[in-house]
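K.L.:
Quick one, structure for this:
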Amino acid sequence: MSERESMPYDLVIVGGGPAGLAAAIRFKQVAPDASVCVLEKGSEIGAHILSGAVVDPKALDELLPTWKADGCPMGEVPVTDNLHWVLSAKKKYPLPHLMMPPLLSNNGNFTGSLGNLCRWLAEQAEGLGVEIFPGFAAAEILFHDDGSVKGVATGDMGVARDGTHKADYQPGLELHAGYTFFAEGARGHLTKELKRIFDLEAKCEPQVYGIGLKELWDIDPAKHVPGRVIHTQGWPLNDAWGGGFLYHQANNQVALGFVVALDYSNPWISPFEEFQRWKHHPEIAAILQGGRRVSYGARAINEGGWQSVPQLAFPGGALIGCSAGFVNVPRIKGSHTAMKSGMLAAEHAAEALAAGRKSDVLEGYEPAVRSSWIADELKMVKNAEPAVAKFGGTLGTLVGGIDMWMRTLKIGLPITMKHHADHKSLWRRDLKQPIAYPKPDGVLSFDKLTSVFLSNTNHEEDQPIHLTLKDADVPTAINLPLYAGPEQRYCPAGVYEFVEDAADPSGQRLQINAQNCVHCKTCDIKDPTQNINWVVPEGGGGPNYPNM
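P.N.:
Next up is the predicted model:
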């Protein structure tokens, strides 16, 4: 007999991001008397939300048509200026706006904090009767005897690192539902299990990812241009692809960041160091000089596009938002498509429950997504990411741009390019040159630990390590000698560290500083042996982003 208590709901949603909250709101709009709860592993709604962000309000307009008048914070700063720079080491080369495919325009979009948007959406959801439980991490999928999803269980609280129960131990809670939506974001750990159990990726390309690093800066008001949006490509990357962004948001603040695609082959690359180096470009530094960094964070981003969208519905549940991978990579946007997917899933769940059905497959959800404007938008850009991955930044951008222009004219290239899983792309250490990154100056560039401090990351130290190894010998037996221990470079938070250990045959051992983890999931994605499995820590742990 389980010691866990259980609570029944019509709908349970795992994840309090844009997709999960939009699904909850839409469900209550359609079925006001039905019960729905949202589980959020962060200490509050928005605590783990990180995005640029420039938001297309298309889904907001459909979900809550009066959102601007109702005080939504995302409406404060409309995009006024859209710039795209190709960088060399010292110069910028602006791309004329007329060269850009029309879908890359930011007219009518807004820039601001996606975390604050989620906080506002949570208020709207609670006003409709949605129950939201922040600080509760969904740790386990529950199943009926027939194999359909029954719900989820939250993780136990008060478990010591050695697995024993501390004085404040509390068992997890089971939440049973007619349907369960998984809105965990990119590389969700339960979503990964669902994909395996139900073979949801049997007919799609593998999902591929980028790592996005972000900072908030207060800058000199004389340099601030509210609504100006800048994207860059080129320098400093020469053995990987990606680019930077800098958005002028409210209150003399800029959001800036750097994205590196995780299909890079050079094991010596550090995405964090590339970001720090990018800030020293004369054009970027000129904006930041005299300013003050106030926040830092990192998060993996889906980059697979339309051909990597898995099967979305399975008995008793559905994938929504970035759990399914609806990011439009060239537009650097995904919140609007995430929200729309949640809304469509909610409508079909409400319809099924009204008809007396539970725990079956929401047959109408997937066709609805594949005939929606989500599909129209993602099909337009489906070859952009794989073109750059195959041909490199310059030629790939040209090929992808031509394809987008052709699709705008309804004559796209008659192919759908393929992907290769990111963890398979790393070359041996001896086949690539080590990279000598400059030391941080403490003015524009900083070290990882100083940065993690600004993310307000905190975990209960005496708990099981949530960055688990399938084989504890692999890091020093394979990753270190073959790939120079890439985990110490691809992690943007200093979680992985090789330290001297005479007891190990290699003379070193891998130390996991789990308390530093910002929940970006990069290790789970990029580890070349797929030996790292990210699972949830105690609820409420991780970063606490105030305005990201």
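
K.L.:
Going by C-alpha atoms from here, please, whenever you check contacts or count neighbours.
P.N.:
OK.

K.L.:
Contacts for stretch 390-408 next, please.
P.N.:
Stretch 390-408 has contacts (Cα atoms under 8 Å, 6 or more residues apart in numbering) with 100-102, 234, 240-242, 380-381, 383-385, 387-389, 412-413.

K.L.:
need the contact list for H280.
P.N.:
If you count contacts by Cα under 8 Å, 6+ apart, then H280 has L444, S445 around it.

K.L.:
this one next, for a side-by-side:
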Amino acid sequence: MEREAMEYDVVIVGAGPSGLSAAIRLMQQANAAQQTVTVCVVEKGSEVGAHILSGAVFEPRALQELFPDWQTLGAPLHTPVTHDDIYLFNNAEQARKLPATLVPNTMHNSGNYIVSAANLCRWLAEQAEGLGVDIFPGFAASDIIIEDNVVKGIIIGDMGLDREGQPKDSFTPGMALHAKYTLFAEGCRGHLGKQLINHFKLDADKSPQHYAIGFKEIWDVPAEQHHAGLVVHSAGWPLDDASGGGYLYHAEGQQVVVGLIVDLNYSNPYLNPFEEFQRYKQHPIIRQYLKQGKRVAYGARAIAKGGLNSLPKMTFNGGMLLGCNAGTLNFAKIKGNHTAMKSGMLAAETVAQALFAGDTGGKDLTAFAEHFSNSWLFDELYRSRNFGAAIHKFGTFWGGAYNTLDQNLFGGKLPFTLKDEQPDYAMLKPASSVQPISYPKPDNTLSFDRLSSVYLSNTNHEEEQPCHLKLKDNSIPIQVNLAKFAEPAQRYCPAGVYEIVEEQDKGPRLQINAQNCIHCKTCDIKDPSQNITWVTPEGGGGPNYPNM
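P.N.:
Okay, here's the model as predicted:
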């Protein structure tokens, strides 16, 4: 197909913290060196921030380096953390508040801010555009241009295809964006990043990446229940069959954000992460802040939490993986925004150094590895390398005790490394060997159903387009996943995309409601047969988060 093409020095895929920080740092470096660099950022969301979802307690370290005058420039960091409450939930009614000495140092948040990551990205985009970066929201990078084993750019997805992939009257072919270097900052489990890791074997000799699914809701609450700056974290109940933890942050404007993180290495195929989140909100510690409030937003997103042990090689011929696309999140802090930003800044400095020296592109910029290893980002990930593996191996209580000892007494520098070599998708037990889990019906006050929740995510896709949830083998959902695992896609999807439908005289079939998809990528991660591949739908489709 003939495609229009545009040429840039650097193309960045994804307008999240890492991609925007890379774009900004590139232009800062170019201005300081009096060099001309052309940079563009493509973003699949309808606007910058539309697909950004994060807790988020934000550590401003990377922002301080990127913009020392961020306060004067009006960065949307308005709510400093005032204090932390950390609990161990024993059961549905009881909890123990943990003293600071029994909590890993990484969980303390003095000097941090409660923010909307989506609004922070919108602000970063404004700064990038002010420096001369081209930003194209609503354009999904659907494919990679690889020639002679060198990444030469990306293809923007075609618009106006019908369900069978045939052009409609509105068909518009996607453009080719050529670049000397292409930086992939798609977020957790980026579909192009996944291809690059496989193509260039970037994860050779690494532990498999590990994931969680993170839920988030925003509530408007009465003034007497709101304490701006309060951070609440919890471990334990309701996750009896999984590891993870909950959070509740008191943001600005009488709003509370509440969420639950469920590790995707759970073994019971009947576990429903969405329903676990609904139960979580019923605990008295959480309920006291939500009662008489109104839920105004909902979303969910996968989280890459393997840390340093699972971090792939981040460079290859013609490009790099950045941020959560590589897995730079520090799960010991439950934070990935500052680490993603720093990875983008380091990448930008490496690319700028090469371009200013006359580099014409296409190389494997291995100098990045040295920049990374000499940075605070590497030091931070190294110190927390055992955090997730300890919880997976020893459980929430003893794993938490180990991590408190490791972080508080040894600064994360015990002379050994714990590894977790079992992929999350391989952890499910046969349904016949476990007990089904019975979840209560929603009360529509604190707990809700999935479809009403998806409505609050403002999710929309053009219905007449190819399904972006691809099955490698159409027989596997029924013959394997349903027969052996009671088809867990019905439960692990937080948006009700997958249903088993009984058809008269035909038996069961898997129905895919792709219109509901909120782009969390959980299906791509947790499917026990690894039969589902998430690819980009038309640009602009998916959730439209206002300030998540």
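
K.L.:
So after superposing, what's the score?
P.N.:
Remark: TM-score between the superposed chains equals 0.98 [TM-score structural alignment, normalised by the length of the first structure]; 542 aligned residues with a Cα RMSD of 1.0 Å.

K.L.:
circling back to that earlier point, in helices, which of the contacts of stretch 390-408 of the first structure fall?
P.N.:
Those of these mapping onto helices are M380, A384, E385, A387, V388, A389, per DSSP state H.

K.L.:
What's the match for the last one in the second structure?
P.N.:
When you say that, I think you mean A389 of the first structure. With TM-score structural alignment as the criterion, A389 of the first structure lines up with H392 in the second structure.

K.L.:
Its match reaches A242, doesn't it?
P.N.:
No. Using Cα atoms under 8 Å, H392 of the second structure is not in contact with A242; the gap is 9.3 Å.

K.L.:
And those two? Which one has more around it.
P.N.:
Comparing H392 of the second structure with A242 by other Cα atoms under 10 Å, the one with more neighbours is A242, at 22 against 18.

K.L.:
Would you mind measuring from the more buried one to E276 of the second structure?
P.N.:
Separation of A242 of the second structure from E276 of the second structure (Cα to Cα, to the nearest Å): 10 Å.

K.L.:
Next: T445 of the second structure.
P.N.:
T445 of the second structure is 16 Å from E276 of the second structure, by Cα to Cα.

K.L.:
Comparing these two, which residue is more hemmed in?
P.N.:
Between T445 of the second structure and E276, counted using other Cα under 10 Å, the more crowded position is E276 (19 against 13).

K.L.:
quick one: contacts of stretch 298-310 of the first structure?
P.N.:
So stretch 298-310 of the first structure is contacted by 50, 186-187, 200-214, 322, 324-329, 375, 378-379, 381-382, 385, 416, 418-419, 492, 518-522 (Cα under 8 Å, 6+ apart).

K.L.:
What's the ChimeraX syntax to select whichever of those are buried?
P.N.:
Typed into ChimeraX, the next command selects the buried ones out of the contacts of stretch 298-310 of the first structure (criterion: 16 or more other Cα atoms under 10 Å):
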select :50,186,187,200,201,204,205,206,207,208,209,210,211,212,213,214,322,324,325,326,327,328,329,375,378,379,381,382,385,418,419,492,518,519,520,521,522
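
K.L.:
quick one: which of the contacts of stretch 298-310 of the first structure sit in strands?
P.N.:
Under the assignment DSSP state E, the contacts of stretch 298-310 of the first structure contribute Y209, G210, I211, G212, L213, K214 to strands.

K.L.:
what lines up against the first one once you look at the second structure?
P.N.:
Y209 of the first structure maps onto Y211 in the second structure, with residues paired by TM-score structural alignment.

K.L.:
List only buried entries from the contacts of stretch 390-408 of the first structure.
P.N.:
So, by 16+ other Cα under 10 Å, the buried ones in the contacts of stretch 390-408 of the first structure are 101, 234, 240-242, 380-381, 383-385, 387-389, 412-413.
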